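*Asks:* Sequence first, predicted model second:
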Amino acid sequence: MTQPVSDTLQALVGAALPHVAFDGWSPAAFRAAVADSGIDPALAATEAPRGALDLAVAFHRMGDAAMVEQLGAMDLSSMRFRDRVATAVRLRLELAEDREAVRRGTTLFALPQNAPLGAQLIWGTADAIWTALGDTSDDLNWYTKRATLSGVYSATVLYWLGDDSHEHADTWAFLDRRIDEVMQIEKLKAKMRETPVLKQFADIPNQIFARVRAPRTRRTDVPGQWPVSPEGPR
C-alpha cells in the first residue's frame, strides 16, 4: 500500500511540473504552482508546509500509486518472479514521464538535509513493489528484500536519467543485469544451506536473526522508525 496524496497536493504537483524544469523543486516553483492552480495560499501552506519539498515527495508517491494500480491490472502469473520484479521497476520508471522532474528530485534528495527522506521514499517504492507482487515475508527477509530492491532501483534510476538509447533499451538491459546479480547471491545462499560443511556457518546468522520480524505497522515504516502505542514503545 502506498501513502495517499490529497487532491490538493496532486493539483499543486501538476501546476508545479512546468516550472520544475527551469526552477527545480524550489520556492519559486512552489509559488508559481500556487498561483497557477488557484489554490488558496493558506491551504497550500497547510497541505505542503515544507513547500516544494513536499511537492517533490507527493510527485514520487503519486508515481508509486500509479505503478501499484497498473500492476494490479496486469497478469504476471506466467512470468518468473525475477521478471515480475523487473517489470515492476520498469513500469515505475515508464510512468515517470517527466524525466527532468525526476532529475531535479534526485538532486533535491541528495542534499544532506533531505537524504533521509529520499532514502525513505526509495524504501517505500521497494515496499510498494514487493507488496504488489504478493510478498508475505514477516521476518528478516522482509528487510533484505526491500533493501536489495532499493539498491537495484536507485542504481537503475541514475542510469535511466543519463540514458539516451532508443526507448531506454540500455536501461532495461542494465536493470536485467542488476537483478541477475541479485539472483546469483540468492543461489549462493541456497547452495550454502544445502552443503553440510557450509550450512553450519550459515546457521549462525540465522539463529541470531531468527527473532527479527517485519514492523507491525507496515507500509509507512522504514528501518529505524517504529510505531509507538499509547502504552509505550513496542
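*Replies:* Cool, the structure landed.

*Asks:* For the rest of this, base every contact and every neighbour count on C-alpha atoms.
*Replies:* Noted.

*Asks:* Quick check: buried residues in the helix or strand hosting Thr107?
*Replies:* Secondary structure from DSSP states H and E places Thr107 in helix 99-110. Neighbour counts using 16 or more other CA atoms under 10 Å place 99-106, 108-109 of helix 99-110 among the buried residues.

*Asks:* from those residues, which is closest to Met183?
*Replies:* Closest approach between those and Met183, by CA to CA: Thr106, at 27.2 Å.

*Asks:* Give me the distance between the closest one and Ser78.
*Replies:* Look at Thr106 and Ser78: by CA to CA, to the nearest Å, they are 34 Å apart.

*Asks:* right, and the helix or strand after the longest helix anywhere in the chain?
*Replies:* For the chain, the longest helix by residue count, based on DSSP state H, is helix 169-194. Remark: after helix 169-194, the chain's next helix or strand is helix 196-208, criterion DSSP H and E.

*Asks:* Pull the residues that contact that next one.
*Replies:* Residues outside helix 196-208 that contact it (CA atoms under 8 Å, 6 or more residues apart in numbering): 192-193.

*Asks:* before we go on, here's another structure to hold up against the first:
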Amino acid sequence: MQQDDTTQDTGQQGDIRDQLLDAALMHVAFDGWSETTFRAAVEDAGIDPGLARAICPRGSVDLAMAYHRRGDLAMAERLKITDLTGMRYRDKVALAVRFRLEAATDKEAVRRGATLFALPQHAADGAKLIWGTADAIWTALGDTSEDGNWYSKRATLSAVYSSVVLYWLGDDSPESAATWAFLDRRIDDVMRVESFKQQARRNPLLKPFMIGPDWLAKQIKAPKARPEDLPGSLG
C-alpha cells in the first residue's frame, strides 16, 4: 500500500510542476528562467510557496529542465504515431530532430534556457539535457546497441542537435526552412564519417588501424539503470 501512496505522491508532484511550468512560461520572455519568474509562477498557479520550493528546490532552473524534458516526451509521442516505414535511417534521425524542435512551441523560452545553461554553474545540467534528448531520439527509433556504439551515437547526435538548436534560434526563414536544410547538411556530414569508417574496415590497408578502436568499443557497456549516467562500464 505504501508503494501506491509513493506513486500517487510522485504523480501529484508532476502535476504541480506542470502547473508551475505553465504559469512560468507567461513570464519567461520578460524575466528569463529567474527567481522572479519562479515566484510569479507560484503566485499565478496558486501553489503554496513551501510546496513549490519542495518540488522545485532550484526554482526556475528545475522548471527550465522540466520544459526541456516536456519537449522530449512530445517528440517521442509524435514519433510513435508516425509511419516511418521505408524511410532511410538518416531520414528517421533527421525527422526526430525536427519533431523535437517543433515540440518547442515557445522559441523565447528555449533562447532563455540556452542562456541559463550556458552559465558555468548550470552547464552540467544543460549537457545532461542535451544527452537526454539524444538518448530519447535513439530510444524512440529502436536503438539496441549495448557497447561503445551506444555512446558514440548519442555523443554525435548531441553535437548535431546542439548546433541545430543554435541555428534555429537565429533563423527567421519561412517555416524554418533554413534550419531544416542546415539539419540535413549536419546529418549528411555524420553519414559521411560513418561511411568512411565502414570503407576503412573493408580496405586491406586501413583495416589494421580499425582493429584497436573496434575492440575497445566492444568492451564498453551501455549503462543499465540510468541511461543518462556516465561512463557505463568495461566488460
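*Replies:* Received, thanks. None of the values given here were measured: they were computed from a predicted structure.

*Asks:* nearest residue to the residue nearest the centre of structure 2 other than its sequence neighbours?
*Replies:* Of all residues in structure 2, the one closest to the mean position by CA atoms, centre = their mean is Thr133, 1.7 Å from it. Spatially, and ignoring its direct neighbours in sequence, Thr133 of structure 2 is nearest to Asp72 (6.0 Å; CA to CA, 6 or more residues apart in numbering).

*Asks:* Relative to Glu100 of structure 1, how far out is Gln113 of structure 1?
*Replies:* For Gln113 of structure 1, the distance to Glu100 of structure 1 (CA to CA) stands at 22 Å.

*Asks:* correction: Tyr143 of structure 1
*Replies:* To Glu100 of structure 1, Tyr143 of structure 1 is 31 Å away according to CA to CA.

*Asks:* now swap in Ser78 of structure 1 and tell me
*Replies:* Taking CA to CA as the measure, Ser78 of structure 1 falls 35 Å from Glu100 of structure 1.

*Asks:* same check, this time on Ala110 of structure 1
*Replies:* Ala110 of structure 1 is 15 Å from Glu100 of structure 1, where distance means CA to CA.

*Asks:* repeat for Thr106 of structure 1
*Replies:* 10 Å.

*Asks:* quick one: the strands in structure 2?
*Replies:* For structure 2, the strands defined by DSSP state E cover 220-221, 233-234.

*Asks:* Where does the first one end up in structure 1?
*Replies:* So the one you mean is strand 220-221 of structure 2. Residues 212-213 of structure 1 are the counterpart of strand 220-221 of structure 2, counting by TM-score structural alignment.

*Asks:* Contacts for the matching stretch, please.
*Replies:* When contacts are defined by CA under 8 Å, 6+ apart, stretch 212-213 of structure 1 is touched by residues 138-140, 142.

*Asks:* Out of those, who's the most crowded?
*Replies:* The residue in the contacts of stretch 212-213 of structure 1 with the most neighbours, by other CA atoms under 10 Å, is Trp142 (18 neighbours).

*Asks:* Now do the same for it: its match in structure 2.
*Replies:* Using TM-score structural alignment as the criterion, Trp142 of structure 1 maps onto Trp150 of structure 2.

*Asks:* For its match, give its distance to Leu183 of structure 2.
*Replies:* Relative to Leu183 of structure 2, Trp150 of structure 2 is positioned 22 Å away (CA to CA).

*Asks:* same question, Phe196 of structure 2
*Replies:* Using CA to CA, Phe196 of structure 2 is found at 20 Å from Leu183 of structure 2.

*Asks:* Comparing the two, which residue is more hemmed in?
*Replies:* Taking other CA under 10 Å, Phe196 of structure 2 and Leu183 do not tie; Leu183 has more neighbours (23 against 12).

*Asks:* List the contacts of that one.
*Replies:* By CA under 8 Å, 6+ apart, the neighbours of Leu183 of structure 2 are 94, 160, 164.

*Asks:* What's the local residue count around Ala74 of structure 2?
*Replies:* If we define neighbours as other CA under 10 Å, then Ala74 of structure 2 has 16 of them.

*Asks:* That one matches what in structure 1?
*Replies:* Ala74 of structure 2 maps onto Ala66 in structure 1, by TM-score structural alignment.
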